[in-house]
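# Pasting a predicted model and its sequence here:
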Amino acid sequence: MSFIVATAPGPSNALRRMTPNKRMLLPVVLMALLMVPGSRQVTLQVLSDAFFQVGIFVYLSLVAFHAVASRVSGGRMAELIARYPAVELSGAALLGALPGCGGAIVVVTQFVRGNASFGAVVTVLTSTMGDAAFLLLASEPVTGLSVMAISSVVGVITGAVVNYIHQDDSVMRQPAKASNDNVACQCEGTLASPFASRFASYFFLVLAIPALIIALFMAFNVDIQAYSAVLNTSIVYGGASAAFITIVLWAINGQATAPSQPNAPAGKLQVLSANAAADTQFVLSWVVVAFLLFELPMFWFNVDMAAAFDGMGVVAVLGAIAVGMLPGCGPQIMVTGLYLQGALPFAALLGNGLANDGDALFPAMALAPKAAAYATLYSAVPALVVGLGWFYLVG
């Protein structure tokens, strides 16, 4: 996801449209890897696995999530938090635990308006995993729920301590020159044209059922190769093609500045599919990068990446926490992808999840930069304590 600050049309927007799209580098690199005989099969398998093992589950979970979110009022949740301050931190933790950025934005904007405490901001940023939560829930739902539960509890405790330290949090605020009306949470790769929106929406709608059937066979370890080598090859090439198209869609829509179909009902299936497809494009692209970074060194240099990261021990945990302090969801998705590949221990995933503020840090930086800086540092403390504690005590 990304945050788009509404601006009046002008030369800056025209200049932005003329700026080269750096995201096209990923499909270009993938094409190069597919053209080289030495890396073709590995790249095909990575693309296929990413689509069937991750992409389709992320898409379907996002459709369900957006369907629920379209019927829940963020303003109503903010009103409840302001009305019942005794449960403020628990409410902030719950909003932070929701996948994506929407819940965290509610708390950040309410803090700027004086309706939420600074501890609530720390709580929501500690609890959130951003878009990485979609990937984890789609791939390992039990692990995802466990991380969300731990992050919520730790977030509430951290927020309570911060509120005790900062009983007067007015210094953390600055006059809000922008409200949440002009800081919007838009899906990464928001589709720029009706045609692109319809194409992405129907592309995933058409593939959803057959891709889910294949993905379930894979999830239950059914050896398709044993039944038909031709079918297995077709699945690999079909999945790789679907993943590549998804990444190209992410790349070409990377500079979109307005949401698609603004007047369409939020709960309409086509809109739900388009929104889910846009997020899936972003998540899948970063997952492919993570998988390739894991698989290619093993193929080219015979390096066991899982053993290499395992040999790093506590350094891997500290590295994951450091990555978690970076704003944005892309690097966090890579960390989650490496965990799912077996390259990182659970302690690294947990530390990254606690330190990870996701895209929610961007509006915080825009609306209350001092609070955003302090909140990032405060969320790093429980990440170090819990992440390192889990590593040394559990493993």
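Received it, and whenever you're ready, just let me know what you need.
# drop to CA atoms for contacts and neighbour counts, all remaining ones
Noted.
# packing partners for the helix or strand where Thr123 lies?
Using DSSP states H and E, the element containing Thr123 is helix 118-127. The contact analysis (3 or more Cα pairs under 8 Å, 6 or more residues apart in numbering; DSSP states H and E) places helix 118-127 against helix 88-97, helix 102-112, helix 141-165, helix 346-355, helix 369-393.
# Residues touching the helix or strand just after that helix, excluding its own?
As assigned by DSSP H and E, the chain's next helix or strand after helix 118-127 is helix 132-139. The contact list for helix 132-139 (Cα atoms under 8 Å, 6 or more residues apart in numbering) reads 53-54, 57-58, 61-62, 99-100, 143-145, 283, 329, 332-333, 336-337, 340.
# ok, and the closest non-adjacent residue to the spatially most central residue of the chain?
With distances taken as Cα atoms, centre = their mean, the residue of the chain nearest its centroid is Asp131 (1.7 Å). Spatial nearest neighbour of Asp131, chain neighbours left out: Gly100 (4.8 Å); criterion: Cα to Cα, 6 or more residues apart in numbering.
# Now do the one you found against Ser127, distance only.
Distance, Gly100 to Ser127, by Cα to Cα, to the nearest Å: 11 Å.
# Which one's more surrounded, these two?
With neighbours defined as other Cα atoms under 10 Å, Gly100 and Ser127 compare such that Ser127 has more, 33 against 27.
# so who does the more buried one touch?
Shown in contact with Ser127 (Cα under 8 Å, 6+ apart): 93-94, 96-97, 148, 151-152, 154-155, 353-354.
# swap in Val162?
Per Cα under 8 Å, 6+ apart, neighbours of Val162: 118-119, 122.
# likewise Val107?
Counted by Cα under 8 Å, 6+ apart, Val107 has contacts 78, 92, 95, 116, 120-121, 124.
# okay, pairing it with this:
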Amino acid sequence: MSILLELILDSAEGAFLEVGAFVGAVLLLFGYVNYRKSGSFIATIQNSKKWQPVIGALLGLTPGCGGAIFVMPLFFKKAVTFGTVVATLIATMGDSAFVIIASHPIQYLIISLLSFFVAIITGYIVDMTGLGNSILKKYDERKLKKDKVDALHTNLDHSMQQYECGKHGSCESPVINHIGHEEGDEIDLLLHHKLKGHQHPDTFGYRFTHNAFYLYWGFIAVGLVLGVMQLFQIEINEWSIPNLGLIFGGLGTVFSIIMMIMAKKFLGDDTHEETELKVMSLKETFIHNAQDTAFVVTWVFVGFLAYEMMILLMGGGDYAVGEATIETLLLATGILSIIIGASIGLIPGCGPQIIFVTLFTRGLVPFAALFANAVSQDGDALLPLIAIDRRSAIWATVISTIPAIIFGLIIYWFEINTGLGNIFLTTLDQFKAFLF
């Protein structure tokens, strides 16, 4: 029991101080950029028909799912091509990008560069096939007539959207300003009423997350200081306050789990509606980015703990034996790990992807498998696509999996047979040694 407790505490400390605090800082930075620039990004992609797959890939590269989520409805408004949707989804890593940025920045840059080119190439190829026109034709045949949509929209409850607009006073209309679609269209019915949006203001979860975020960002700020100290090889657990890192990291992870539960975010952490709220208000950006950070920390903790438990079990209680067994297993299943990485990428949402990336940070997954997962996964951006038209979502996720496996195998060959593998195997410790 003492070994299990030690593993839980160590995993909690690592999740919050090694990853979570840095994720929070990066997420807040990109959240502010998204708040300031999302509208102009969408206007740019709509007005640049020739370069849409390129711009879509750039939006997908933005850590998190904000940019990618906004692109999805544009396809059904005939504002972007299906190749642009595919390019955006291939380039996005969702919230798992924050984990890589915080722990392995070199690998993140390599993945971003490679996936950017793969996304563009695949996007233009898809547009050459005419698949998008076929999907839109069938979608137009199924979608509701305008009078039916108007009747349904009139009878729906808009009190939550009106509440948010009244609270922030920044809406041009009585409800939330929409990006990628208009108020009262069929997409509005699907994304703001049938798909899970934000919580009702009367719920305890809403009140908790919309007040506790101040304290949570305080935890992140202190955790960031402690995390930076660890980067400089300062033993914070041996300070005048015994086990300071262990205690604070554990509390931070517990706080994160509570925040995630209160926000009711488990597999996915971002919806189209919440992303619009972030753009509408800087305060909403702080609130929802706190929830996003808590979501990432919780899943990283699960990943760290799963890794530690796996080693302990495979070693029959002997940690050293477990590590040796894992290394032997990795050598035997290198190519299979690429298929596994791409297959996990098929799962909508960010939770499973964060666990897979977390296992990479612990050396359990080769770089090629990480790349295959990064290309295959669509993060939370696939959820609005599923809500609007499942057929297009299936096509998009299947198409993105093909280059994931192909290029994953190519990269794996380079890892095994050439010196380029050393680039992919650069560790955070080597990076820190170079800096410090």
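Yep, it's here. Quantities reported herein were computed from a predicted structural model and do not represent experimental measurements.
# just to revisit the earlier point, let me know the closest of the contacts of Val162 of the first structure to Gln174 of the first structure.
Phe118 (12.5 Å; Cα to Cα).
# For the residue mapped onto the closest one from the second structure, give its distance to Ile406 of the second structure.
Aligning on TM-score structural alignment places Phe118 of the first structure opposite Phe82 in the second structure. Distance check for Phe82 of the second structure against Ile406 of the second structure: by Cα to Cα, it reads 21 Å.
# higher neighbour count, the two?
Set side by side, Phe82 of the second structure and Ile406 show unequal neighbour counts under other Cα under 10 Å, the larger going to Phe82 at 29 against 13.
# Number of residues surrounding Ser40 of the second structure?
11.
# Same question for Lys177 of the first structure.
Using other Cα under 10 Å, the number of residues around Lys177 of the first structure comes to 7.
# ok, the residue nearest to it when sequence neighbours are not counted to Gln53 of the first structure distance?
Excluding the flanking residues, the one nearest Lys177 of the first structure by Cα to Cα, 6+ apart is Leu367, at 7.8 Å. To Gln53 of the first structure, Leu367 of the first structure is 38 Å away according to Cα to Cα.
# Between those two, point out the one with more neighbours.
The neighbour comparison of Leu367 of the first structure against Gln53 (other Cα under 10 Å) goes to Leu367, with 25 against 21.
# Translate the more buried one into the numbering of the second structure.
For Leu367 of the first structure, the aligned residue in the second structure is Ile388 (criterion: TM-score structural alignment).
# One more: Met172 of the first structure?
In the second structure, Met172 of the first structure lines up with Ile135, judged by TM-score structural alignment.
# which non-adjacent residue is nearest that match?
Spatial nearest neighbour of Ile135 of the second structure, excluding adjacent residues (Cα to Cα, 6+ apart): Ser392 at 6.4 Å.
# Let me see the contact set for the nearest residue to Phe294 of the first structure once chain neighbours are set aside.
With Cα to Cα, 6+ apart as the criterion, Phe294 of the first structure has its nearest non-adjacent residue at 6.1 Å, and that residue is Met305. Applying Cα under 8 Å, 6+ apart to Met305 of the first structure gives the contacts 294-295, 297-298, 343.
# Any chance of CSV for those, columns secondary structure and distance to Val106 of the first structure?
Output for the contacts of Met305 of the first structure, formatted as CSV (DSSP: H, G, I helix; E, B strand; the rest coil; distance: Cα to Cα, whole Å):
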residue, secondary structure, distance to Val106 of the first structure
Phe294, helix, 36
Glu295, helix, 39
Pro297, helix, 42
Met298, helix, 43
Ala343, coil, 35
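# Pipe the helices and strands packed on helix 118-127 of the first structure into CSV and attach distance to Ser48 of the first structure per row.
Listed next are these as CSV, based on distance: least, Cα to Cα, whole Å:
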stretch, distance to Ser48 of the first structure
helix 88-97, 30
helix 102-112, 30
helix 141-165, 21
helix 346-355, 24
helix 369-393, 32
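# of these, which approaches Gln186 of the first structure most closely?
Of all those, helix 102-112 sits nearest to Gln186 of the first structure, with 9.2 Å by Cα to Cα.
# Check the alignment and tell me where Val42 of the first structure lands in the second structure.
Per TM-score structural alignment, the equivalent position to Val42 of the first structure in the second structure is Leu7.
# Name the helix or strand for that match, please.
Leu7 of the second structure belongs to helix 2-13, assigned by DSSP H and E.
# compared with the first structure, how much does that helix deviate?
The superposed helix 2-13 of the second structure is, by mean Cα distance after the TM-score superposition for the first structure, a mean 1.1 Å from where its aligned residues fall in the first structure.
# So the residue lying farthest from the centre of the second structure: helix, strand or coil?
Taking Cα atoms, centre = their mean, the residue of the second structure most remote from its mean C-alpha position is Ser240, at 37.7 Å. Per DSSP: H, G, I helix; E, B strand; the rest coil, the local secondary structure of Ser240 of the second structure is coil.
# what about the helices in the stretch 201-350 of the second structure?
For the stretch 201-350 of the second structure, the helices defined by DSSP state H, counting those that start in this stretch occupy 204-231, 244-263, 272-280, 282-314, 319-332, 334-344.
# nearest to Lys143 of the second structure, of those?
helix 272-280 (19.8 Å).
# Distance from the closest one to the middle of the chain?
16 Å (Cα atoms, centre = their mean, to the nearest Å).
# by contact count, what packs against it?
Packing partners of helix 272-280 of the second structure (3+ Cα pairs under 8 Å, 6+ apart): helix 21-46, helix 66-76, helix 282-314.
# now the angle between helix 66-76 and it, please.
Relative orientation of helix 272-280 of the second structure and helix 66-76, computed by axes from the mean of the first three to the mean of the last three Cα atoms, to 10 degrees: 120 degrees.
# Just give me the match in the first structure for Gln52 of the second structure.
Match for Gln52 of the second structure (TM-score structural alignment): Glu88.
# So what's the residue count around the nearest residue to that match once chain neighbours are set aside?
Once flanking residues are discounted, Glu88 of the first structure sits nearest to Ile81: 5.2 Å by Cα to Cα, 6+ apart. Residues near Ile81 of the first structure, counting by other Cα under 10 Å, number 23.
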